[in-house]
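Engineer: Predicted model and sequence below, questions to follow.
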Amino acid sequence: MRSIAGTLAGLGAAGLLAGCATLPGLSRASGPQLTVSTAGMPGELEPVRAAAVVNDAAVFWVTSNGCTSRDDLKPMVSLLGDASVITLRRLTEDRCDTPQADGVEVMWSFDELGIRPGTTVSINNPLQLPQT
């Protein structure tokens, strides 16, 4: 399985985000940005370093202090007509003290998320730009 860095390098971030996956604040080739209210969702809204929707799976790259695992995060799926909006929430704070320079990759299949294959998906998380 390729890492998200390999996926983004292979597909090109601009082309990827203009396709099936979108992030708030980034332009989309056509159509309105799909967002949903996060009120009442568990945990905290997780800023993402990158996100991709490829091969009927949602892949996120998030910051980690060394202990973040998939079990610490929960993807919340909202349906808007024929489209789905994924909001990634952090349920458990990463209190370790070994920051991972490249963060950590987490992935869920559409089947795990209850999303039909081929569905248009939008990501409802803020983009966390690299610190300089």
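Structural biologist: Looks like it came in fine. Numbering: from 1, shown residues only.

Engineer: alpha carbons only for contacts and neighbour counts from here, please
Structural biologist: OK.

Engineer: Tell me how many other residues crowd D94.
Structural biologist: Using other C-alpha atoms under 10 Å, D94 is surrounded by 16 other residues.

Engineer: measure it to A83 for me?
Structural biologist: Remark: distance between D94 and A83 (C-alpha to C-alpha, to the nearest Å) = 31 Å.

Engineer: before we move on, what about G6?
Structural biologist: From G6 to A83 the distance is 26 Å (C-alpha to C-alpha).

Engineer: In addition, the following structure is provided for comparison:
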Amino acid sequence: MAPVVKFAAAAALLSPLLAGCVIYDSTGGDEVSVRVGSQTTTAQAAPLETLRAIRFDAGAVVVRVESNGCTQVSDFAVEVVDDQTAELTFTRESPDLCKALVPDGVELRWTYEELGLASGKAALVRNPLRLP
């Protein structure tokens, strides 16, 4: 049998083994498992950013987070689930790779308008808080 024909036959026989479908249910939690043949890979979602402090001040949400000197508002995404009680989740999208000593961290500020929140709305923050 010619090498090209052998390769085509092998590819035809192996292709069903290499094909796959992944279905991800986001309501199941933060752990995702993928099984390919006898191999299973498990991935964990990144942990939520631990906040050093949070306060609601003059129409804004102010959080204090760890910093190595370069942390800024643009490094974070804020997920807002607006229900009867708004749920806020702060996620660091860009690591702070600077090497400054910032023992008290930095304060970051988002206005209610930026977050789409009405003044006086009840809010729940999903991030863990670090005790002083």
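Structural biologist: Done, it's in. Computed from a predicted model, the values in this text were never measured in an experiment.

Engineer: For G6 and A83 of the first structure, work out which one has more neighbours and name it.
Structural biologist: Using other C-alpha under 10 Å as the criterion, G6 of the first structure and A83 rank with A83 on top: 16 against 11.

Engineer: Would you enumerate the residues in contact with that one?
Structural biologist: Counting by C-alpha atoms under 8 Å, 6 or more residues apart in numbering, A83 of the first structure touches 119-122.

Engineer: which pair in those residues spans the largest distance?
Structural biologist: Largest separation among these by C-alpha to C-alpha: T119 and S122, giving 9.8 Å.

Engineer: who has more neighbours, those two?
Structural biologist: Ranked by neighbour count (other C-alpha under 10 Å), T119 of the first structure and S122 place S122 first, with 28 against 13.

Engineer: Now T120 of the first structure: closest residue in space that isn't a chain neighbour?
Structural biologist: Leaving aside its chain neighbours, T120 of the first structure sits nearest to A83 (5.0 Å; criterion: C-alpha to C-alpha, 6 or more residues apart in numbering).

Engineer: G103 of the first structure: neighbouring residues, count only.
Structural biologist: 17.

Engineer: V48 of the first structure maps to what in the second structure?
Structural biologist: For V48 of the first structure, the aligned residue in the second structure is L51 (criterion: TM-score structural alignment).
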